[in-house]
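Colleague: could you look at this predicted model? Sequence included:
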Amino acid sequence: MESPSNLLLKLSRSLFADTAAQEKFIHAVTNPQPFNPAILWVQPKPTKNPFDIEIPVSWQPPFVDRLA
């Protein structure tokens, strides 16, 4: 793995005082997890959703549906 850029290191230090949290943040940024696509509803949701959707996570806003 390449070493993180100085700007990424500086950002992690400004966000987290704990070095373990800094390393976890750098790892998350340099090795992102894949996520399924999502729909952001800007108009009222249809009564019958035309897509297969995932169960919402706790932090997910009600106007967003994650697709299966």
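Modeller: That came through fine.

Colleague: rest of the way, CA atoms for contacts and neighbours
Modeller: Fine.

Colleague: so which elements touch the longest helix along the chain?
Modeller: Ranked by number of residues, the top helix in the chain under DSSP state H is helix 19-30. Secondary-structure packing of helix 19-30 (3 or more CA pairs under 8 Å, 6 or more residues apart in numbering; DSSP states H and E): helix 6-15.

Colleague: dropping in the other structure now:
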Amino acid sequence: MNGREFRTLAKSYLPAQPGADRFTYSVTVSYTNGYTKTVGTADGAEAPAVLCQVIDLTMQITTDLAATTG
């Protein structure tokens, strides 16, 4: 993942049609210079690959932690 690529993302990527039972995601990244960037999306949206990768990686880390502490 490229930090520069994440910084260029829009503030949100939402599906064209709203729907029930969709997960929503909000990703906030803090940079060493104090800058923070928050990007939101939801299931069904056409989000850029880098955003999907960050969400997938975060979910995997959470799953791994739950398996080791549970």
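Modeller: Yes, it's here. All figures in this text were calculated on a predicted structure; none of them were measured in a lab.

Colleague: need the TM-score between these chains.
Modeller: TM-score of the superposed chains, computed with TM-score structural alignment, normalised by the length of structure 1, equals 0.25; 22 aligned residues with a CA RMSD of 3.1 Å.

Colleague: R4 of structure 2 should be in a strand, yeah?
Modeller: No - R4 of structure 2 sits outside any strand when classified using DSSP: H, G, I helix; E, B strand; the rest coil, being helix.

Colleague: and it, how far from K37 of structure 2?
Modeller: Shown here: R4 of structure 2 relative to K37 of structure 2, a distance of 11 Å by CA to CA, to the nearest Å.

Colleague: how many residues are close by the closest residue to L40 of structure 1 other than its chain neighbours?
Modeller: Leaving aside its chain neighbours, L40 of structure 1 sits nearest to V64 (4.6 Å; criterion: CA to CA, 6 or more residues apart in numbering). Residues near V64 of structure 1, counting by other CA atoms under 10 Å, number 14.

Colleague: hang on, the earlier thing: the longest helix of structure 1 vs helix 6-15, what angle?
Modeller: 130 degrees (axes from the mean of the first three to the mean of the last three CA atoms, to 10 degrees).

Colleague: which other helices and strands contact the helix or strand that comes right after helix 19-30 of structure 1?
Modeller: Downstream of helix 19-30 of structure 1, the first helix or strand assigned by DSSP states H and E is strand 38-40. Contacts defined by 3+ CA pairs under 8 Å, 6+ apart place strand 38-40 of structure 1 against strand 64-66.
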